[in-house]
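Novice: I'll drop the sequence and a predicted model, then ask my questions.
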Amino acid sequence: MADTESCPTQSMLVISAHAADFVWRAGGAMALYASRGHRVTLVCLSYGERGESARLWRQGLDLEQVKRVRHDEAAAAAAKLGAELHTLDVGDYPIVETPELLDRLVGLYRGVQPSLVLTHTESDPWNTDHALTHHLAMKARIIAQAPGYDPSGEVIGAPPVFLFEPHQTEYCGFQPNVLLDITDVWETKYEAMQCMGGQQHLWEYYTDVGKRRGVQAKRNSGPNLGLVTDARAEAFMRVYPQVADELA
């Protein structure tokens, strides 16, 4: 990702399948960009009400109550991270591609005009909603660049796409080639994680992930970045080539 401290104001678009995916996988990136004055827009296709809310169902809540709780959790986490939240409420398990959903995503791309996009990996054998969200995010990005698609809208440029780390990393074809130092905003990310009361079992898991990626970032940063010993990081996989005027 770009050095945001030396760049003009940027716009990050995060496309998440469910209402909690973003916080575990990209909450640090979101908080970091927001802390530097950049616009962060979060899109949750669904609340994860059917497949990722077991704790709430065990409490005896009905479908609408579960969705309400999940919405409130996502809104609280997004506010902690400094993100503008859009919930599309398309249902989950499975999320289904429709022309209407694709058109809504294209409209969001054109409205946000993102400098960079964060979303799921192409493959996730444990959760097809994640893979479909990747497919939709990539397809919408391409369509949003086409002048002939709704000619009244402003086309986007070619924002780089970064895939955030899946839960079952080794099985999803994820090869991290970007390690983002989120040490300065780790406490903000952790507070956002704690907003997700329906998935408390993941708080410790993703704390451990942040520590492991921080060790890797420290090891690979060299002396110039000066990462602290107890660094925290998030891993991403870049989709498109980086365009640069020098190798760094």
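Specialist: Here it is on my side, so go on.
Novice: Please count neighbours and contacts with C-alpha atoms only from this point.
Specialist: Will do.
Novice: Helices of the protein, residue ranges please.
Specialist: Taking DSSP state H as the criterion, the chain carries its helices at 21-35, 54-58, 63-81, 99-112, 128-144, 186-194, 201-225.
Novice: Rebuild the ones you listed as JSON lines, extending it with distance to E170 and mean neighbour count.
Specialist: JSON lines is the format used below for those (distance: least, Cα to Cα, whole Å; neighbours: other Cα atoms under 10 Å):
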{"stretch": "helix 21-35", "distance to E170": "15", "mean neighbour count": "25"}
{"stretch": "helix 54-58", "distance to E170": "25", "mean neighbour count": "15"}
{"stretch": "helix 63-81", "distance to E170": "27", "mean neighbour count": "20"}
{"stretch": "helix 99-112", "distance to E170": "29", "mean neighbour count": "17"}
{"stretch": "helix 128-144", "distance to E170": "15", "mean neighbour count": "21"}
{"stretch": "helix 186-194", "distance to E170": "23", "mean neighbour count": "21"}
{"stretch": "helix 201-225", "distance to E170": "13", "mean neighbour count": "16"}
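Novice: one more structure, for comparison:
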Amino acid sequence: MILDFIRRNTGNFGGVVVLAERIRILAVGAHPADVPKRAGGTLMKYAAAGHEVYMATLTYGETKESQLLWKQPGMTIEKVKPIRRKEFLEASDFMKVKPLCFDYGDHPNLVIDDERADELAETIRRIRPHIILTHWILTLYDDHREAGKSICMKAVPRAADPNALKNSNYEPWRVKAIYLFEPAIGLIDETRFIPDIYIDITDFYEKKMEALKFFWKSQTDVSEYYAGVARYCGLQSRVRYAERFIQFRTQRVFDFFPLSL
């Protein structure tokens, strides 16, 4: 149980509960700005506490997340990709997280086939994350849904399966918990996103908003929206600023109803 794991490894530092042992977190987004928008404060909070944090993008958002670049004369996919890669790496450096780039392409849509799912599973075995963050699997946005479902239902199970990945260089690894961050603007109610986990990012809110600035030369500036989301989540959870998640739960069998989940 992830809460049992957390309970055994937490302490209180200056009024803030922190994990006593160093853990690893992997956050996976379909496009470069997806994770910073929805979980940037959480990742920086973990990184500042001394934990090992990885942030991955499955594409460079070359067609779906680069609206402003495509308004420039003579723009091509080949020109967009290095610009977006640079933004992602600079944001990762600012956030003090380790970047991972997968050039899977988002044109016309992101597709995670078996080969790519195996590559992601191998990455999970190599990094050995205790926690994974990714997209809400019921979102209506094709790329986000493909990313979330592929991580939860393909990559994570394969990483744990000793019979999968025949040519793997690493031992199987079972992720302890997966948390799904919120869907794209306008899709909260339509996709039944009802969060059950809030992370207090009050001390990292300003840094999160600074991190998002790396992306506004390529896409529409929606910082006011995410500032509003952080305030609203804070209101819901009785802190100043927060980010929201749903824990992904697979089928589990017990003798009796568990008292901690």
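Specialist: Structure's in. What do you need? All values derive from a computational prediction rather than experimental measurement.
Novice: picking that back up, just put the helices of structure 1 in TSV and tack on distance to L88 of structure 1.
Specialist: Listed next are the helices of structure 1 as TSV, based on distance: least, Cα to Cα, whole Å:
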stretch	distance to L88 of structure 1
helix 21-35	15
helix 54-58	21
helix 63-81	11
helix 99-112	8
helix 128-144	12
helix 186-194	20
helix 201-225	24
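Novice: nearest to A2 of structure 1, of these?
Specialist: In terms of Cα to Cα, the element of these nearest to A2 of structure 1 is helix 21-35, at 10.4 Å.
Novice: hang on, the earlier thing: what's the closest of the helices of structure 1 to Y240 of structure 1?
Specialist: From the helices of structure 1, taking Cα to Cα, the stretch that ends up closest is helix 128-144, at 11.2 Å.
Novice: Kindly calculate the angle that that closest one makes with helix 21-35.
Specialist: For helix 128-144 of structure 1 against helix 21-35, the angle by axes from the mean of the first three to the mean of the last three Cα atoms, to 10 degrees is 50 degrees.
Novice: How far away from the center of its chain is helix 128-144 of structure 1?
Specialist: Here helix 128-144 of structure 1 is found 13 Å from its chain centre; the criterion is Cα atoms, centre = their mean, to the nearest Å.
Novice: L56 of structure 1 pairs with which position in structure 2?
Specialist: Aligned counterpart of L56 of structure 1 in structure 2: L69 (TM-score structural alignment).
Novice: From what I see, its match and K79 are in contact.
Specialist: No. Here L69 of structure 2 lies out of contact with K79, judged by Cα atoms under 8 Å, at a distance of 9.2 Å.
Novice: returning to that earlier point: which among the helices of structure 1 is found nearest to L13 of structure 1?
Specialist: Across the helices of structure 1, closest to L13 of structure 1 is helix 99-112 (Cα to Cα), at 7.4 Å.
Novice: That closest one aligns to what range in structure 2?
Specialist: Counting by TM-score structural alignment, helix 99-112 of structure 1 falls onto residues 114-127 of structure 2.
Novice: Let me see the contact set for whatever residue of structure 2 lines up with F162 of structure 1.
Specialist: Using TM-score structural alignment, the partner of F162 of structure 1 in structure 2 is Y179. The contact partners of Y179 of structure 2, by Cα atoms under 8 Å, 6 or more residues apart in numbering, come to I131, I132, L133, T134, F245, I246, Q247, F248.
Novice: Check the burial of the first one by counting its neighbours.
Specialist: For I131 of structure 2, the count of nearby residues is 18 (other Cα atoms under 10 Å).
Novice: coming back round to it: with adjacent residues omitted, what lies nearest to the match of L56 of structure 1?
Specialist: Nearest non-adjacent residue to L69 of structure 2, counting by Cα to Cα, 6 or more residues apart in numbering: S218, 5.2 Å away.
Novice: right, and that neighbour touches E62 too?
Specialist: No. Counting by Cα under 8 Å, S218 of structure 2 stays clear of E62, with 9.6 Å between them.
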